[in-house]
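1. Could you work out the structure for the sequence below:
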Amino acid sequence: MNDNITEEDRRSALLVRNAMDSAVAELPAPHDLVPAAVTQGRRRKTRARLATAAGITCVAGAVLFGSLTLTAGGDADRTVRPATSSTPSPHQSVQPEPYRTPIHIDPTSDDERAMTNLPPTERKRRAQFQQKAAVLLDKLLPDAVGLIRPVDLDVSRYQGEITDGKVFTIIFSVRPSGDGPDSKHCPSAALAAKGGSCKQATLPGGIKATSLRVITDSSETMSTDVHFRYGRSDVYVSIEPDVNAKASAPVTSEELLAAVGDSRFLDLVRYADEHPMQKKQTTIAGG
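-> Have a look, this model is predicted:
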């Protein structure tokens, strides 16, 4: 067959073979072709995924921006804010608890003098308790009592101040119980004759409480108090009048009973009962 090929065809065939050999010589060895192809395929797939993700992000961003723009463009009061997570991010600021500057008094009783000698950690614990109590009482009592602040050397004393200058002393005492009865009976006849009143109520947990509205300090002013037994303690809360201004305590028995029956207030009472901050009493407070 080769004898029938002309010299010109032989030269053309030789040129084609040489060109093919030269092209093949530039390729990697046969066993390297598959890994190279796989690597190239992976790179192409990765680029495709990145392009797809970028496209989705752009679309999502455009939709979100558009929705926020439409919302802001309407009534601001109708703006819907996204739900916040229960766990604040590191960049979110946590609002501090309200702080009430304590009222300083010079010690005049043994209890007040004893508090000045308490270890710093114990004084801090009592001060923190008073801060919580002052803020909570401010929420639970009528606005007419004013801004409630703690007294620094008496864990059971607070003070309500209103803008017109009236000042109401507030007692919140949780003291280990003595041997007295759980609560008083209402002396209705004698109390009514003096213009006072007595209310009894059952607080959450079946706690029996008694509230008195009585003349205090002068014939023109009245105080309101409530007392009850909690755990191993006697609890006494009293709103005293401002004698100088001849202003009675601006709290009714019903309002005070509602305040001390609040679950948040009873949480404070429970803490004070479990971690006493006052000495055991031998008589019922307010008796």
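2. contacts, neighbours, all on C-alpha from now
-> Fine.
3. which stretches of the stretch 151-287 of the chain form helices?
-> 188-193, 253-260, 263-274 (DSSP state H, counting those that start in this stretch).
4. What segments of the stretch 101-250 of the chain are strands?
-> Applying DSSP state E, counting those that start in this stretch to the stretch 101-250 of the chain gives strands spanning 147-150, 157-161, 167-176, 197-203, 207-215, 222-230, 233-239.
5. and those strands as TSV, adding mean neighbour count and distance to residue 120?
-> Listed next are the strands of the stretch 101-250 of the chain as TSV, based on neighbours: other CA atoms under 10 Å; distance: least, CA to CA, whole Å:
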stretch	mean neighbour count	distance to residue 120
strand 147-150	24	18
strand 157-161	21	19
strand 167-176	24	21
strand 197-203	18	35
strand 207-215	21	35
strand 222-230	24	28
strand 233-239	24	25
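6. and of those strands, who's closest to residue 43?
-> Nearest of the strands of the stretch 101-250 of the chain to residue 43, taken as CA to CA: strand 147-150 at 69.6 Å.
7. How far off centre is that closest one?
-> Computed by CA atoms, centre = their mean, to the nearest Å, the chain-centroid distance of strand 147-150 equals 20 Å.
8. helices or strands up against that strand?
-> Packing partners of strand 147-150 (3 or more CA pairs under 8 Å, 6 or more residues apart in numbering; DSSP states H and E): helix 120-140, strand 157-161.
9. Give me the distance from the first one to the chain's centre.
-> Here the centre of helix 120-140 is set off from its chain's centre by 15 Å, with CA atoms, centre = their mean.
10. Format the helices and strands packed on strand 147-150 as a markdown table; extra columns: distance to residue 62.
-> Shown next, in a markdown table, are the helices and strands packed on strand 147-150 (distance: least, CA to CA, whole Å):
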| stretch | distance to residue 62 |
| --- | --- |
| helix 120-140 | 45 |
| strand 157-161 | 55 |
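11. tell me the most buried of those?
-> Each of these was scored by mean neighbour count; the highest is strand 157-161, a mean of 21, by mean count of other CA atoms under 10 Å.
12. Sequence B follows; please return its structure for comparison with A:
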Amino acid sequence: MYVFMDPAPGDEPVRDDEELLVRTAMERATDGAPPLPDLVPGALVQGHRRRVRARAAMGAAAAAVVGLGVLGAALPVWNGGGEPVRQWSAASQTSPTPDPTFTAVPVRPPVHIEPSAGETSMADLPDDERSRQQVFQNEAAGVLETLLPKALAPVRPVDIAVNRYQGGAESPVFPLTFSVRPLATGKAARADRACLDVAVKHLRCDEVSLPGGIMAQAITAAGNAEGGKTITGVTVRFRYGHSRVTLAVGGDTDAMVSAPVTADDLLAVARDAQFIEMVAYADERPMESKEGSVRGG
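-> Have a look, this model is predicted:
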């Protein structure tokens, strides 16, 4: 997985986690807005490891609940229907009476994937950082489920890395990637990949303008041909702040079913304010290593 790293010297200072998440939550509460009704090989070729799913670890769910209480006075988490459900934390109680009304926070059971030999997972993170990433994943999964086509519901976190998710109930299931990865600096800095069409490889890339003048690449690519069938996956990637953002949905390589989304579907997500809020938080307080860092090491 991507190992968490503090911002490198010279980067802009970031705000405290609690302040950022509380600010985001309170802004949502006061806005009163209604709920909204590369190519990434890892997303297209997850292989059989994605199928190694176990029952959700109760400890992980409990840690996420604890994280919700610590990080937010009223942190919204989305349920399957997209309605925000709020839970009051102990920190928000100014007096013992009257007692606040507690509501159950829907914690999405994560999909479990056993790491390969030499590979790390979120379970290897320090407790505080693991809890923070679990809270982020839980909320991000709700936002993605609300914004993506219903064929991808439910969207659940995958416990091997903070940027991994899974869409679909049983079969087919689709790997999702939502990555906000810090850009490398200095000699390690990478140029943006060219946006190219390659007809022989069934690859199409379009450059699209997002709000704020952000230029994104929307990529549709076919791969994993088997038995006369070819599955297709879709990726949108762009720069935001000090990070490279990737949103990708791959096909089910076992069932040989293409991703049930289009490039326009992912671009609609990338334009949404809820999604950009998640991106902004992860950009200010990274959860992945910088580009060029070694995974699992």
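13. For residue 228 of the first structure, which of the helices of the stretch 151-287 of the first structure is the nearest?
-> helix 253-260 (9.8 Å).
14. ok, residues contacting stretch 249-266 of the second structure?
-> The contact list for stretch 249-266 of the second structure, computed with CA atoms under 8 Å, 6 or more residues apart in numbering, reads 43-48, 148-149, 151-152, 171-177, 218-220, 224, 226, 229-236, 247-248.
15. In the second structure, which residue is most central in space?
-> residue 178 (3.6 Å; CA atoms, centre = their mean).
16. residue in the first structure matching that one?
-> When the first structure is aligned by TM-score structural alignment, residue 178 of the second structure is paired with residue 172.
17. Same check on residue 120 of the second structure?
-> When the first structure is aligned by TM-score structural alignment, residue 120 of the second structure is paired with residue 113.
18. tally of neighbours for that match?
-> 14 (other CA atoms under 10 Å).
19. Give the closest residue to it in space, chain neighbours not counted.
-> residue 107 (5.4 Å; CA to CA, 6 or more residues apart in numbering).
20. Run through the residues that contact residue 164 of the second structure.
-> Counting by CA under 8 Å, 6+ apart, residue 164 of the second structure has contacts 157, 158, 175, 176, 177, 178, 179.
21. Using a markdown table, lay out those together with distance to residue 208 of the second structure.
-> Formatted as a markdown table, these follow (distance: CA to CA, whole Å):
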| residue | distance to residue 208 of the second structure |
| --- | --- |
| 157 | 28 |
| 158 | 29 |
| 175 | 24 |
| 176 | 21 |
| 177 | 20 |
| 178 | 19 |
| 179 | 19 |
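22. nearest to residue 269 of the second structure, of those?
-> Closest approach between the contacts of residue 164 of the second structure and residue 269 of the second structure, by CA to CA: residue 178, at 11.2 Å.
23. residues touching the closest one, list them.
-> Residues in contact with residue 178 of the second structure (CA under 8 Å, 6+ apart) are 163, 164, 165, 245, 246, 247, 248.
24. Repeat the analysis, applying 7 Å as the threshold.
-> 163, 164, 246, 247, 248 (CA atoms under 7 Å, 6 or more residues apart in numbering).
25. Could you report the distance from the closest residue to residue 167 of the first structure other than its chain neighbours to residue 249 of the first structure?
-> With CA to CA, 6+ apart as the criterion, residue 167 of the first structure has its nearest non-adjacent residue at 4.7 Å, and that residue is residue 161. Distance of residue 161 of the first structure to residue 249 of the first structure, given as CA to CA, to the nearest Å: 12 Å.
26. go on, residue 7 of the first structure?
-> From residue 7 of the first structure across to residue 249 of the first structure, the span is 131 Å (CA to CA).
27. In terms of neighbours, single out the busier of these two.
-> Using other CA under 10 Å as the criterion, residue 7 of the first structure and residue 249 rank with residue 249 on top: 25 against 9.
28. Can you tell me what the more buried one aligns to in the second structure?
-> Per TM-score structural alignment, residue 249 of the first structure is aligned with residue 259.
29. next one: residue 200 of the first structure
-> Per TM-score structural alignment, residue 200 of the first structure is aligned with residue 207.
30. hang on, isn't its match packed against residue 218?
-> Yes - Residue 207 of the second structure is within contact range of residue 218, at 6.3 Å (criterion: CA atoms under 7 Å).
31. Which strand or helix spans the residue sitting furthest away from the middle of the second structure?
-> Relative to the C-alpha centroid of the second structure, counting by CA atoms, centre = their mean, residue 97 is the outermost residue, at 38.4 Å. Using DSSP states H and E, residue 97 of the second structure sits within no helix or strand.
32. roughly how far apart are it and residue 69 of the second structure?
-> Taken as CA to CA, the span from residue 97 of the second structure to residue 69 of the second structure is 19 Å.
33. Many thanks, we can stop here.
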